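Enquirer: only geometry, no sequence info:
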């Protein structure tokens, strides 16, 4: 029996293993997945997790619930030595160990790309994982609670200011959903004035949503600004020290919540710690059939897909074009990779990957969205319905579809839940203090629970480190 090792359990890795389980014959091959997280994150739901429209756990698909024939290792692959068919695994607990395999599948994904901007590492939070989306929501809810106890002034204004850096799909969807939540939430706080809310979206280019054409992109900017958002185009973040935002345009303001969505970078493990061929962007060089290597020099028993693979885009008639790193491609590449693995195990020929885009759809807040397919553009409520319909169909497993639909139906009658659970980041505080009120610090500035924020950031940083290794 041959051992198939899948490095990474995200979109491409999960679907590869899931389809292999269904198609492999008994005793034909053994499948192992190594990933630091015990679940696959359905990232298109993260903006709705931020807004409270989807429960956090419903955006995560548990590996052990659905991959029942696959051996799961909770850890990170730190080195790939394909010449000797071995990887080094750092488990969540214990010493690292070597793991041998016969066939390698690299689906480690990408990592959040951070720039060396003062204050970003200390104060910003990403939006790539479930725990980050939950923390963003809890921070804003906690900020509202604290702002309601303060008189008008700079401290209260800071608490009610949110900044997103990055105008791609992740940033625009998160920005639109959080602004929608904030504007609905302020109605529950008679102490606060809706005019005090301030939402900023910072983008270095002259447009947002590069996946859509210029016209729809301009409409999204106008739509967000009409709703009260501030969209800063051709603007770069120069500093975020102590939450004080300084832009290249000269604008400055204080912001309690800073969300960093300025793109993805190559996975450092794939880029720096493998003997596989890597391109200039740090991605694995892949043929059209998802085998690692080039048409002239394929690498035997090595495959790759998803965000860490430079898969040729056969649907675009342009030499050297590669598929964009999104869920549409990762899911379909994972499914095809499983089929190609089985085909080669049984002596058949692997098929090339070719997928024409189904269009792009984005949520801009509750009841608002945009869809584009070639020259067809749909805006507003119909596009929002299309967004929800597409993603409830796309999220894997009927169990997750039913759970998400149940939350959406409940929200129609009762609205979104507005409870902050930031305190779960330090569950022993009440036990340790015995109910005594927290002692005031020397810093009199009223900010959300700084201990919860620090703990949340520490968790996110730990997970980011694991992702970097895996």
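Expert: Everything's here; your move. Bear in mind the structure is a predicted one, so any value in this text is a computation, not a measurement.
Enquirer: contacts, neighbours, all on C-alpha from now
Expert: Will do.
Enquirer: can you confirm residue 128 is in a strand?
Expert: No. Looking at residue 128 with DSSP: H, G, I helix; E, B strand; the rest coil, it is coil, so not inside a strand.
Enquirer: right, and the helix or strand after the longest strand seen in the chain?
Expert: When the chain is parsed with DSSP state E, its longest strand is strand 71-81. Downstream of strand 71-81, the first helix or strand assigned by DSSP states H and E is strand 86-91.
Enquirer: how far does stretch 287-302 sit from the chain's center?
Expert: Chain-centre distance of stretch 287-302: 28 Å, with CA atoms, centre = their mean, to the nearest Å.
Enquirer: Next up, a structure to set beside the first:
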């Protein structure tokens, strides 16, 4: 049997393997997926994980639960040598080892794009994975607990100041949802006033949400500012050393929580450690049918999709490539499986063409925005549309039911506002032996290193 190796278990990789299992005969090919995480993150739910509207585990789709005919390797591909049909795998434990294949599917996924800004690497949290979303939520809840015991002053203000860097979909949705959570927490924390909350959204361009037109984008800014948010357009973060944020406008403030959502960058492995063709942005050169290469020079037995592939956008034309979002990654993964099967059976693969279904975003509980061409819907209806779309889009009925159940529970009883930040230090209680003074000292030391 031929071996099909899928590099990466994100949207495109998961759907490729999942559909291959259903379409391939058992004796036709074996499938291997290499990914360091045992799950696929359903990223549109991360803002709601921040807000406690979705349970963290429900935003993660188990690879082993759904890919039952696939060999899963917990590790990362460090290098692709397609000339030899071999990759180098770095497992979570142990030494790197070579892995041979016949057909390769590169869906490694993008990485968080960082800049050489002092303090960002030490202070900021990204928002691409479930662990990061949980950490952001727990950090906010813990900050409320600590701030409520302090008198008004710089330390209390720092704890109640949140900064999001990046005004794309992840940043705006995360900002809106966390602001919604913080506002709702005021009922449980009478010691804290609404005016003490300081939420900053920093965007280098002159607008947020580039996927929507100017009018709706301006409406989102006004909506966030009416709720107490501070939106800084045409502004860059120059420093975040020690949590002290310095903006290019000259404004400075201390921030207890900094969330970095300033876009994605090419995966270093794809950009620098493969003999497959890449473009000047470090993305895999891919044809319309998702085969690697150009129309004149296709690369045999190599396929690519998702955030790390420059897939031609035939719906737009003029040399455009598909934007890195879930709509494209899911559909590319499904078509990729069909095209691989067609290629193995001597048929012609089909080109990828997808016309946008519109743009939809959540801005907090009961608030959202939807745009399809000139049709714009805002407010509660758009929020319901967002939830309806994503509960249908999340893979498997098991996840759909779990998510719908947690939404219903939250509607009846409200959000759960318990912080489990201590789970990041599971041995602390054991080490301190229950001594409250020693416990507090460790908590202070941990806070000082953030």
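Expert: Yep, that arrived. A quick note: this is a predicted structure, and the numbers were derived from the prediction, not measured.
Enquirer: follow-up on the earlier one: and the angle for the longest strand of the first structure with strand 86-91?
Expert: 130 degrees (axes from the mean of the first three to the mean of the last three CA atoms, to 10 degrees).
Enquirer: the helices in the second structure, which residues?
Expert: Per DSSP state H, the second structure carries helices over the ranges 11-23, 46-51, 63-66, 120-123, 130-148, 154-159, 169-185, 214-226, 268-272, 326-344, 380-393, 397-413, 428-432, 436-448.
Enquirer: Now do stretch 186-202 of the second structure: everything it contacts.
Expert: Identification of contacts with stretch 186-202 of the second structure by CA atoms under 8 Å, 6 or more residues apart in numbering yields 144, 147-148, 157, 160-167, 171-172, 175, 179, 183, 228-233, 235-237.
Enquirer: just stretch 11-25 of the first structure next, same as before
Expert: 6-8, 31, 33, 40-42, 63, 66-67, 69-70, 105-108, 305-306, 327, 330-339, 342.
Enquirer: In it, which residues are buried?
Expert: 11-21, 24 (16 or more other CA atoms under 10 Å).
Enquirer: cool, and stretch 222-232 of the first structure?
Expert: Buried-residue list, stretch 222-232 of the first structure, by 16+ other CA under 10 Å: 223-224, 228-232.
Enquirer: again with stretch 64-79 of the first structure
Expert: 66-67, 70, 72-73, 75-79.
Enquirer: right, and out of these, which lies closest to residue 125 of the first structure?
Expert: Relative to residue 125 of the first structure, the closest of the buried residues of stretch 64-79 of the first structure is residue 76; by CA to CA it sits at 22.1 Å.
Enquirer: number of nearby residues for the nearest residue in space to residue 241 of the second structure that is not next to it in sequence?
Expert: The shortest distance from residue 241 of the second structure to any residue other than its chain neighbours is 3.9 Å, reached at residue 119 (CA to CA, 6 or more residues apart in numbering). Other residues lying near residue 119 of the second structure total 16 when counted by other CA atoms under 10 Å.
Enquirer: In contact with residue 119 of the second structure, which residues?
Expert: So residue 119 of the second structure contacts 239-243 (CA under 8 Å, 6+ apart).
Enquirer: one step back: what two of the buried residues of stretch 64-79 of the first structure have the greatest distance between them?
Expert: Taking CA to CA, no two of these sit farther apart than 66 and 79, at 27.3 Å.
Enquirer: quick revisit: give me the distance between the residue nearest to residue 241 of the second structure and residue 325 of the second structure.
Expert: For residue 119 of the second structure, the distance to residue 325 of the second structure (CA to CA, to the nearest Å) stands at 29 Å.
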